[in-house]
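show me the folded form of this:
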Amino acid sequence: MAPKDHDWYLATDKKMKGRITNDIGTDYLSGKFLPSFNQDDYATGFKAYAAAADEMLTYYEKECNPFDSKAGFSFLVLGIAVVLAGGVFYLVRSSIIGSMSNVMAATEADAYRSHEWLHLTENRDTFLYMNVTRKEKPKK
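As a prediction, this is how the structure comes out:
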């Protein structure tokens, strides 16, 4: 670490290069400590470096493969998750719609009329104003 030049370099031996690779591992590791170094907060940067290195080495011990931040992502799992989320959405939506008291399917328009509150007293229509215009059709 060269604080005056804001320059840094990661060096490892052959054994460590098998655990933290040059391409993916060093990019991930530098992404953890460089933001602190750029703000001249070296203590936080070195703590972030130690935590990230520990995470990567723990991953290697468990998986026996070098650390890869994208190793856990799978398009198949994403697709399954989207389908399951859609199914849960459909079930919840259907349940909510089914519990509504004002929503029901009817085959005829008369079924939507409530017979409890509508009482007809007359069966004829009364028009207050009616204007009829008639034109004679010309005959050939």
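
drop to CA atoms for contacts and neighbour counts, all remaining ones
Fine.

for the chain, longest helix please?
helix 75-99 (DSSP state H).

helices or strands next to it in the packing?
Counting contacts by 3 or more C-alpha pairs under 8 Å, 6 or more residues apart in numbering; DSSP states H and E, helix 75-99 packs against no other helix or strand.

hmm, who's touching stretch 82-96?
By C-alpha atoms under 8 Å, 6 or more residues apart in numbering, the list of residues contacting stretch 82-96 from outside is empty.

how about this one, so we can line them up?
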Amino acid sequence: MKRYFTLILVISLCLFLCFPVSAGEQMPRLIDEADLLTNSEEASLLATLNEISERQGMDIVVLTVYSLDGKSPRAYADDFYDNGGYGYDGILLLLSMEFRDWYISTSGYGITALTDAGIDYISDQFLPALSSGEYADAFTTYATLCDDFIDEAKTGKPYDIGSLPKAPFAVGQKLLLSLVIGFVIAFIITSIMKSKLKSVKAQAAANNYVRAGSLQITHSHDRFLYRHVDRRARPQNNGGGSSTHTSSSGRSHGGGGGKF
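Model prediction:
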């Protein structure tokens, strides 16, 4: 009898793992299968994701895996969101360590909040931390920016081409800018001091060096030397917004990704 009970339990577990999670059995908003975070980092990040998700009425998700099991990053991210029991509106960041892929999948209102330009902007902010192995910082930056972009979208004007927030200067950038400004100021001051020391100045025209009446020009002509033409590509019209595609489950998604 005990053997039959164990067999039934194993079969039930297999069936549970084979079928998608139902809407009432939502997966956590942080799944760190690649084990990139410490326990304290997981707890802090999950609390942040839950707070933003519940306040915004959307699911903001982070998923880390080692392998994509032969799928593309886009297909893996879309399928996980669709089958994870999350709401219609949401954003998922996938990180795969095998080939260092990342992908952001958007669904429902997430497509509106994160335009193609918005995804590029957000990824530009978290990729430096991601590349240097500061995963908790990268994921927190992603979550915080999703929150900001959703807020902006709810005003009726989502961040997009021409209206993206200005990226904050990093400490190194501020230091470099200060050095450049200091160099320019020093150059101007020394140039002024140097000009005051000169008693003789170069003349703009050659005839200023010729004694009056000592030179007579009988004829002159113009000679063409060369021509220089600058060619610049005409900027293409880009209306912004979000490009979409259909996942294997038939749902519409936006998104974008790359390597880190």
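
TM-score for the pair, please.
Scored by TM-score structural alignment, normalised by the length of the first structure, the superposition of the two chains gives a TM-score of 0.45; 71 aligned residues with a C-alpha RMSD of 2.1 Å.

show me what the helix or strand hosting Ile104 of the second structure is in contact with.
Ile104 of the second structure is part of strand 101-107 when elements are defined by DSSP states H and E. Residues outside strand 101-107 of the second structure that contact it (C-alpha under 8 Å, 6+ apart) are 73-74, 77-78, 88-96, 114, 119, 252-260.

next, count neighbours for Leu91 of the first structure.
Counted by other C-alpha atoms under 10 Å, the residues lying close to Leu91 of the first structure total 12.

go on, Glu54 of the second structure?
Residues near Glu54 of the second structure, counting by other C-alpha under 10 Å, number 11.

distance of it relative to Ala138 of the second structure?
According to C-alpha to C-alpha, to the nearest Å, Glu54 of the second structure stands 21 Å off from Ala138 of the second structure.

same deal with Gly172 of the second structure?
18 Å.

of the two, which one has the most company?
Of the pair Gly172 of the second structure and Ala138, Ala138 is the one with more neighbours under other C-alpha under 10 Å, namely 19 against 9.

so that one is in which element?
Here Ala138 of the second structure is assigned to helix 135-153, by DSSP H and E.

so which bits of stretch 86-94 of the first structure are buried?
Buried residues in stretch 86-94 of the first structure, defined by neighbour count with 16 or more other C-alpha atoms under 10 Å: none.

what's the answer for stretch 25-39 of the first structure, then?
For stretch 25-39 of the first structure, by 16+ other C-alpha under 10 Å, it's 25-26, 28-30, 32-34, 36-37.

for Tyr59 of the first structure, state which of these is nearest.
For those, the minimum distance to Tyr59 of the first structure (C-alpha to C-alpha) is 11.5 Å, reached by Gly25.

measure the closest one to Val82 of the first structure for me?
Look at Gly25 of the first structure and Val82 of the first structure: by C-alpha to C-alpha, they are 30 Å apart.

quick check: next helix or strand after the helix or strand where Asp82 of the second structure lies?
Assigned by DSSP H and E, Asp82 of the second structure belongs to helix 73-83. For helix 73-83 of the second structure, the following helix or strand on the C-terminal side (DSSP H and E) is strand 90-96.

angle of that following strand against helix 135-153?
150 degrees (axes from the mean of the first three to the mean of the last three C-alpha atoms, to 10 degrees).

can you name every helix or strand that strand 90-96 of the second structure contacts?
strand 59-65, helix 73-83, strand 101-107, helix 109-113.

for Leu13 of the second structure, find the nearest of the ones you listed.
For these, the distance to Leu13 of the second structure is smallest for helix 73-83, at 17.1 Å, taking C-alpha to C-alpha.

ok, Asn39 of the second structure - how many residues close by?
Neighbourhood size, Asn39 of the second structure [other C-alpha under 10 Å]: 10.

hang on, the earlier thing: kindly reformat the helices and strands packed on strand 90-96 of the second structure as TSV containing mean neighbour count and distance to Ile192 of the second structure.
Output for those, formatted as TSV (neighbours: other C-alpha atoms under 10 Å; distance: least, C-alpha to C-alpha, whole Å):
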stretch	mean neighbour count	distance to Ile192 of the second structure
strand 59-65	23	58
helix 73-83	22	59
strand 101-107	26	53
helix 109-113	24	53
